[in-house]
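In: Pasted the sequence and its predicted model underneath.
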Amino acid sequence: MFDYETLKLIWWGLIGFLFIGFAITDGMDMGVGGLLPFVAKKDAESRVVINTVGAHWDGNQVWLITAGASLFAAWPLVYATAFSGFYFAMMLTLFSLFLRPLAFDYRSKIESVQWRSNWDKALFVGSMVPPLVFGVAFGNLLQGVPFGFDELMRVTYTGSFFGLFTPFTLLTGVVCVAMVLMHGSTWLVMRTDEDIAQRSVNIGRIVAIVLAITFALAGVLVWQSIDGYVVTSAVDTMGQSQPTSKEVIIVAGAWLHNFERYPLLWLIPVSGVILPLLVALLLNNKSNSVVPKVFAFIASSITIACVILTAGIAMFPFVMPSSSQPNHSLLMWDTVSSEGTLSLMLAVVVFFVPIILAYTLWCYKKMWRTVTLDEIEQNNHSAY
């Protein structure tokens, strides 16, 4: 149906789509979990906040599983190298993610203030650690990861866990945390009322402005001080995986080359700066109309897509550049699975993804309502 080169491009786009889907859906409920200690001042208010995402959080997390499985099947070398290089960071993320289902399921099992408070703290940690780690990981990809392959294609990572944290990667971590907090606040403004919604507005405006500033600052640093990577040899876009058979050099400002080559692409990072400011303007709990609230959520979702797309376009065709052995950098052209594997996976995706999207939208529609404090106080036996 498609030739090998086209399949590689399609899967680059599909994996990006899955990560954007994860960031928008699961990022929303992670943002809600991160806001929990700040927008809920008593147990009943905490239950209101949790009930806005209680029916959806586990389904949202499937996006991460799907993205990870697709990465494993389509880009096996990237999957293996990333888990080798970011092993402790990945384990930290997984253990923090373990806290979320436990907090959701066990929080309301015992009517104890201390018990519930501790699970609220666990939910906060489980919601904030993953976006911080993912943001730091993206920053490391832009800086380059110290890895290389031997003659048997065994990967060796020469960095350290604490070496992952630099001023730039911490900045990208802040970008990611601010992004999910903004997204969570737009969700709470739509799904709650009165005091919780107003606190969400106040915090949402602040983190939206922080996101615009930090994302712009990260862009300036990429332009001024973060060296990019350029392939100087011919690349066989139709060939099988051969990640060590190319020549790569490190060049200042190289991550901007794709934007300079196609100026229209500048609209994406510019939107990533402007849209959070629009979210800050649209966030309003005093209006009786739901329209500005919905538009704030949509603008927040598009912001997330723009931030991720900016990084993906800047690095294209690199997926995981190597700072220690640039010639061993992983490209989307030379790290993919076989043509047959990509074709089979594409057929599965084309069939199942529309079904999943339709079912997800149906669930959100059927369970849509404003969760009020009166409803929660009158229903002490709800799941959350």
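Out: On my side now, so go ahead. Every value quoted in this text rests on a predicted model; they were computed, and no experiment measured them. Numbers count the residues shown, from 1 in each chain.
In: When you work out contacts or count neighbours from here on, use the C-alpha atoms and nothing else.
Out: Will do.
In: Using the three-state scheme, assign the residue lying closest to L283 once chain neighbours are set aside.
Out: Computed as Cα to Cα, 6 or more residues apart in numbering, the closest residue to L283 that is not its neighbour in sequence is V201, at 5.7 Å. Under the three-state scheme (DSSP: H, G, I helix; E, B strand; the rest coil), V201 adopts helix.
In: My read is that V201 contacts H183, right?
Out: No - proximity of V201 to H183 does not meet the contact threshold set by Cα atoms under 8 Å, at 11.2 Å.
In: Those two: which is more packed in?
Out: Of the pair V201 and H183, H183 is the one with more neighbours under other Cα atoms under 10 Å, namely 33 against 25.
In: helices or strands up against the helix or strand hosting that one?
Out: Using DSSP states H and E, the element containing H183 is helix 167-191. On a contact count with 3 or more Cα pairs under 8 Å, 6 or more residues apart in numbering; DSSP states H and E, helix 167-191 meets helix 4-39, helix 43-53, helix 113-143, helix 194-224, helix 291-315.
In: make it 6 Å
Out: In this structure, helix 167-191 makes packing contacts with helix 4-39, helix 113-143, helix 194-224, helix 291-315, judged by 3 or more Cα pairs under 6 Å, 6 or more residues apart in numbering; DSSP states H and E.
In: Below is an additional structure, to be compared with the one above:
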Amino acid sequence: MILHELMQFDTLRIIWWALLGFLLIGFALTDGFDMGVGVLLPFIGKNDVERRIAINTIGPVWEGNQVWFILGGGTIFAAWPPLYAVSFSGFYLAMFLALAALILRPVAFKYRSKRESKIWRSSWDWALFVGSLVPALVFGIAIGNVLQGVPFHLTDDLRAIYEGSFLGLLNPFALSVGLTSVAMVVMHGAAWLGVKAEGVIAQRAAQCGEKAALVVIALYALNGLWLAFMVEGFALVDPHVPNGPSNPLLSEVTQTSSWLLAYAERPWIAIAPVLGFAGAIMANRGLKARREISTLLASKLSIIGMISSVGLTIFPFVLPSNIDPKSSLSIWDSSSSHLTLFVMLISTAIFMPLILCYTAWVYKVLWGKVTEDDITKPGSTHY
């Protein structure tokens, strides 16, 4: 009976929608604190040793954390081909900018301490700052544009035509969401440094993190009000055809007065923004009180709530079109085939637990604070 239910096309679509959200949240929870530390680096490290300590709190794990980003992109490609086609072509320059910054980060990690020159190391420190700031900002801007709808339409043969521009992505609402994303990773990076660093580095990080958490709360509230009163939402006119074909042009879509009508239809989804606000408030108080583990957990809770609120608010859409609502992509009409989703689910059921167990083991082995003695002792292999 359970296998029969899992074999249902719509059930697989919901599972893969949830898995995509899980992977994006996993990326934000792990690589998010990496980016946060990178953004904080020029402000918490007043000399080379202090900056090296900050870098080494993320040095052993940043590569593994980026696996979540690769898995998320792979899931979009394999499970939601139209979403991949429209977003990666329409957001091409933005994606290129983010990927270039992500490529800059590992180069900065690897080359930063190869020479003793202050100019050399300072340059790579700023490269690490840019390589952390830009992806966080770009990903937030992308989410802001998704919430407003993207200017694309589908031809009769389902070919996606994007009619926007790079500068069009940099609209006020999207930039506000982008800044929220940056503040979120700074808050998360500060919480991570509270766990992994000590002394003045942890103190400076906490001071920055406190302010970042307040910015998160303010911008998240502002974005919610903006979304409620100034951004139109989308809705399916008729109930979708159960287990129907993946053809967006068969669905009737209309624009509504606000995305927040979803909270009247499904009141339970309000738990997501509540967690977003509550986590940020607790993170702010934890950073102020210099608590460690509980603050990091609160920061994670806030990230889970904020990202979940986006997916739950626009459900069942994954990419609405603001110039041709009929072309909007929903989970019911833009997935891969039934067989593809099922075979990938079996593979995921095998390999995802292995990835999670290995990740947990790595963090367990590398747990503990990074100290000055760790990186200055003779024979040290730290960054």
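Out: Perfect, I can see it now. As the structure is a computational prediction, the values presented were derived from the model and not from experiment.
In: hmm, back to that, tell me which residue of structure 2 matches up with the residue nearest to L283 of structure 1.
Out: In structure 2, the residue paired with V201 of structure 1 is A206, using TM-score structural alignment.
In: If you tally nearby residues, what's the number for V343 of structure 2?
Out: V343 of structure 2 sits with 10 neighbouring residues when counted by other Cα under 10 Å.
In: again, but for G163 of structure 1
Out: Using other Cα under 10 Å as the criterion, the residues surrounding G163 of structure 1 number 9.
In: for G139 of structure 1, same thing?
Out: Under the neighbour criterion other Cα under 10 Å, G139 of structure 1 is assigned a count of 25.
In: For T381 of structure 2, which three-state class applies?
Out: Remark: T381 of structure 2 carries the secondary structure label coil [criterion: three-state DSSP].
In: can you tell me how far it sits from T254 of structure 2?
Out: Relative to T254 of structure 2, T381 of structure 2 is positioned 59 Å away (criterion: Cα to Cα, to the nearest Å).
In: When these two are compared, which one has more neighbours?
Out: Looking at T381 of structure 2 and T254 with other Cα under 10 Å, you find the greater number of neighbours at T254, namely 15 against 9.
In: The more buried one matches what in structure 1?
Out: T254 of structure 2 maps onto I249 of structure 1 when the alignment is built from TM-score structural alignment.
In: I'd guess its match is in a strand, am I close?
Out: Yes - in this structure, I249 of structure 1 lies within a strand as judged by three-state DSSP.
In: Tell me the spacing between it and P321 of structure 1.
Out: Relative to P321 of structure 1, I249 of structure 1 is positioned 10 Å away (criterion: Cα to Cα).
In: Report the contact partners of the counterpart of G140 of structure 2 in structure 1.
Out: Correspondence of G140 of structure 2 to structure 1, assessed by TM-score structural alignment: G135. Contacts for G135 of structure 1 (Cα atoms under 6 Å, 6 or more residues apart in numbering) come out as T172, G173, C176.
In: For the residues you listed, please prepare TSV with the additional fields neighbour count and distance to W12 of structure 1.
Out: Formatted as TSV, the entries for these read as follows, by neighbours: other Cα atoms under 10 Å; distance: Cα to Cα, whole Å:
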residue	neighbour count	distance to W12 of structure 1
T172	26	22
G173	25	23
C176	29	21
